[in-house]
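Engineer: got a sequence here, can you model it:
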Amino acid sequence: METVTTPTPRDRFGHRAWWVAGAALLAVVVAGAFSTVPGLLTGPLHGEFGWSRGTIGLAASVNMILYGLTAPFAAALMDRFGMRRVVVVALLAIASGAGLTTVMATAWQFTLYWGLLVGLGTGSMATAFGATVAQRWFVRRRGLVTGLIASGSVFGQMVFLPALSWTVDHHGWRPSLVSLVLAACATAPLMWLVLRDHPADVGLAAYGAGRKAERPAPTEGAGRRAVSVLLASARTGPFWLTAGAFAICGASTNGIMWTHFTPAAHDHGMPATTASSLLAAIGVFNVIGTVASGWATDRSDPRRLLAAFFALRGLLLMCLPLLMSATVEPSMSAFVVAFGLLDLATVPPVIALCREFYGDDGAIVFGWVGAAHQIGAALAAYGGGAARDAFGTYAPVWMSLGALCAAAALLSLLVRRSPGRTVGRPVSRTMPGSPAEKAGRAG
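Structural biologist: Just a heads-up that it's a prediction; the model follows:
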């Protein structure tokens, strides 16, 4: 039920929604710093323990799968217990997993600590978290906000990756993980102080809203709701088309680039520190590309944006084997700029499609679509390492992923909008048979 309220005094530092978005961005930045660590650890772990690249890639794959599968349940848990509690617990889980990794002795421990604990923690702050913040706190600028928060994961890589790479080279891999543990522990209390679950908690309307909505009652049965939303959305074509395209997105970004780009560049004689710096540079342009994509999503058809992004990304990946060398040539610099602009640019259009088709359940649906993204990433992380062991080169992997990106472009164009729906103006709508729709009928 909505009630008309008199305007509340503006905080002299701006609407509280932007502070909440900033806190969410910080949490995502810290969580994002953990995503490229397996790429930095591949060489040191292979040298110290004698593990194969496939074995190390298995732990990264488990991490990515859990990252994806956790997201929809985390979105539902945020409805039940609030964003603050979920994010703080997630940061502590990340810190625990990374800390235990420093004292591991066997491969299964690496899979347990890094794959399970870090995967669960980072998955709780996946892009579904940003979608939840945008949906609760913003009516205007939703695309821009989702783009900003989504860019945080790669911005975290940009901030931490060069320093982590230098630490691994000069002091070993364990001190680099300890630094991440400290960062996660320092961020947790800040989240408790700044994050708020709903504008009504502080007596405000969402940014851009003329009316103040009452705080919704906590949703019981978070796990049951996440599963029921999945079952309902799985009966619709847009879900499978979007999930399929996003699975390819995960394979062609997180799965291969953040896990195998550094060792692939090292195969061509490039120092690991230099390759890590290139990944960090990709992160710089990733922020620009994702924010620009969010801006464009507010104004354009997200299907066409997705198709263009995938087609261009596929061309870049097919060209990558020709660009690898021991030094950074201008062609590689051009690749870094272009790939960075396209890397996470797919996120705002996909969030917009989920919100358009599934309304109030959109954040949870996007969590499940994000799970497909991480399954694709996990397959690429494991398959890339296995292909390198089998063929002695990553060239077939880059070519295969480029072809898959072309398929993703076609899938994106097949997603159909509802008749009469205005693209770029998200309308809250519940899906027939969804928990939110049933609640509306009951009311």
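Engineer: okay, CA-based contacts and neighbour counts for the rest of this
Structural biologist: OK.
Engineer: mind giving me the packing neighbours of the helix or strand harbouring residue 184?
Structural biologist: Counting by DSSP states H and E, the secondary-structure element that holds residue 184 is helix 173-194. Counting contacts by 3 or more CA pairs under 8 Å, 6 or more residues apart in numbering; DSSP states H and E, helix 173-194 packs against helix 16-32, helix 83-101, helix 142-171.
Engineer: one more, for comparison:
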Amino acid sequence: MSHTRSRSSVLQWLVVTFGFLALALAFSARATLGLVMPIWEQELGWSRSFVSGSAATALLVMATVAPFAGHFIDRHGVRLTLALGLFLVGVGCLIVSSTSNAIIFLIAFSAISATGYGIVATHIVSTAVARLFDRNRGLATGIATSGATGGQFLIVPLIAVVLTTFSWRWSFLAIGIGCLALIPILWWTLTEKGDSAIAPSDCEPTPSIWVDVSAVIRKPAFHILFWSFLLCGFTTAGVIETHLLPYASFCGFGPVPSATAYGVLSAVNMLGMIGAGWLADRMNRIVLLGSIYLLRGVTFIVLINVGADYEMLVVFALMFGAVDYATVPVTASLVASHLGLRVMGLSMGMISAGHSLGAAAGAFSGGYIFDLTMGYDWVWITSIVLAVGAGCIVLLLKNNPQDATVREAGH
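Structural biologist: Predicted coordinates:
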């Protein structure tokens, strides 16, 4: 019994580790786009609207892929899911590193890599972790999904150094090689027997994806979490991941100082996700999630006033990092309790699709507003309003799910 429990514990934390690493690589690849955007404007003549539009297109692809990726992990487990996603991200990055053609870039980044981003995503990792952990689920989810930002603390500054020392092509090449190199390690370590602890057995009933979708969208809790997460996407992956580095460049800061501030944001973000996961196990999760959104709105006031003051940019990075992806482990915990573990992958995928739709709107509107006004003030003002709105929506959620046990009976 003790030996079995020990092996189970090892599997649990291996999934947490590989989830962290996979997210670190995938999200760093996305962040690199913002880092090289000003360089592409000068070297390739691509407008900020075009690059922002490619990011928005990638986010729309991610939104389309997310529910199917969630259903895929519900059926097949985390090993095959992450391996497939890493392969697509890696191949897309390698193609981007070797082209100057706008069409090929769109295919590589906004189609191939974007499909991988939709698979190597926080909803996939949080689902795998939730299936394995009964105790400390929030903490484990926070640690695993913090790879989305914490991994960038080291990777993005390194990419900036590669960018300034060599070229932007080497930046994407390094990310692509890293993704492909992780696949065999992940595949050999997360054995098929271990992965069966995450995916359902063949003898379990497997309703079609459309039956499960119909059941999920009838739940009021889904709509509250979906729309708040959509607004979350606008204020994080949309305007910050895509436009913070170009905004820093616009304020007069070079690639390395800008990437360093982004790295600070990512490091604090990691601590914020872990802390939010820990708190989700110990306090009212609805109040916690609503407070995170409201505090995020306050941070944009600081961002508006950065100007040429680098210290103010770092202050924003510290404040925003604490409330950036801290929403992920809390939202995942609420999905598990209010919508059920059996369809958690699908539910998180659908909610994450909303996040990507909001992010696409933020990414595109940020570039469009900049080209229109030659500034970002209205982007940040809009973000304040939407973050506060997300917090208000969350507070409508009931604290005690009425039928979670019914849904769990099928698991």
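Engineer: after superposition, what is the TM-score?
Structural biologist: Put the two chains on top of each other and the TM-score (TM-score structural alignment, normalised by the length of the second structure) is 0.93; 410 aligned residues with a CA RMSD of 2.4 Å.
Engineer: re the thing from before, would you mind finding the most buried of the helices and strands packed on helix 173-194 of the first structure?
Structural biologist: helix 142-171 (a mean of 25; mean count of other CA atoms under 10 Å).
Engineer: now the helices and strands packed on helix 173-194 of the first structure in JSON lines, with distance to residue 216 of the first structure?
Structural biologist: Below are those laid out as JSON lines (distance: least, CA to CA, whole Å):
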{"stretch": "helix 16-32", "distance to residue 216 of the first structure": "17"}
{"stretch": "helix 83-101", "distance to residue 216 of the first structure": "14"}
{"stretch": "helix 142-171", "distance to residue 216 of the first structure": "20"}
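Engineer: for residue 282 of the first structure, which of these is the nearest?
Structural biologist: Ranking these by their distance to residue 282 of the first structure (criterion: CA to CA) puts helix 142-171 first, at 7.7 Å.
Engineer: read off where the closest one ends up in the second structure.
Structural biologist: Using TM-score structural alignment, helix 142-171 of the first structure corresponds to residues 137-166 of the second structure.
Engineer: what's the first-to-last distance across that stretch?
Structural biologist: With CA to CA, to the nearest Å as the measure, the first residue of stretch 137-166 of the second structure is 43 Å from its last.
Engineer: then stretch 165-176 of the first structure?
Structural biologist: 8 Å.
Engineer: what sits up against that stretch?
Structural biologist: For stretch 165-176 of the first structure, the external contacting residues (CA atoms under 8 Å, 6 or more residues apart in numbering) are 40-41, 44, 102, 164, 272-273, 276.
Engineer: narrow those to those in helices?
Structural biologist: Mapping those onto helices (DSSP state H) picks out 40-41, 44, 164, 272-273, 276.
Engineer: burial of the closest residue to residue 162 of the first structure other than its chain neighbours, as a residue count?
Structural biologist: Distances taken as CA to CA, 6 or more residues apart in numbering put residue 277 closest to residue 162 of the first structure, at 5.6 Å, once the chain neighbours are dropped. The number of residues packed near residue 277 of the first structure is 20, by other CA atoms under 10 Å.
Engineer: and residue 277 of the first structure, what pairs with it in the second structure?
Structural biologist: Aligned partner of residue 277 of the first structure by TM-score structural alignment: residue 260.
Engineer: returning to what we had before: of all the helices and strands packed on helix 173-194 of the first structure, which one comes closest to residue 304 of the first structure?
Structural biologist: Using CA to CA, those put helix 142-171 closest to residue 304 of the first structure, at 15.6 Å.
Engineer: tell me the angle the closest one makes with helix 173-194.
Structural biologist: 150 degrees (axes from the mean of the first three to the mean of the last three CA atoms, to 10 degrees).
Engineer: distance between helix 142-171 of the first structure and the chain's centre?
Structural biologist: 12 Å (CA atoms, centre = their mean, to the nearest Å).
Engineer: and that helix against the second structure, how far off on average?
Structural biologist: Taken against the second structure, helix 142-171 of the first structure registers an average deviation of 1.3 Å after superposition, with mean CA distance after the TM-score superposition for the first structure.
Engineer: identify the residue of the second structure aligned to residue 288 of the first structure.
Structural biologist: Per TM-score structural alignment, residue 288 of the first structure is aligned with residue 271.
Engineer: and the residue lying closest to that match once chain neighbours are set aside, what does it touch?
Structural biologist: Using CA to CA, 6+ apart and skipping the chain neighbours, the partner closest in space to residue 271 of the second structure is residue 322 (7.1 Å). Applying CA under 8 Å, 6+ apart to residue 322 of the second structure gives the contacts 265, 268-269, 271-273.
Engineer: need those in CSV with neighbour count, distance to residue 124 of the second structure and secondary structure, can you?
Structural biologist: Listed next are these as CSV, based on neighbours: other CA atoms under 10 Å; distance: CA to CA, whole Å; DSSP: H, G, I helix; E, B strand; the rest coil:
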residue, neighbour count, distance to residue 124 of the second structure, secondary structure
265, 26, 23, helix
268, 24, 22, helix
269, 30, 19, helix
271, 21, 20, helix
272, 27, 20, helix
273, 33, 16, helix
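Engineer: and which of those is nearest to residue 398 of the second structure?
Structural biologist: residue 273 (23.0 Å).
Engineer: ok, now which ones touch the closest residue to that closest one other than its chain neighbours?
Structural biologist: Closest residue to residue 273 of the second structure apart from its sequence neighbours, by CA to CA, 6+ apart: residue 326 at 4.2 Å. Neighbour list for residue 326 of the second structure: 142, 269, 272-277, 292 [criterion: CA under 8 Å, 6+ apart].
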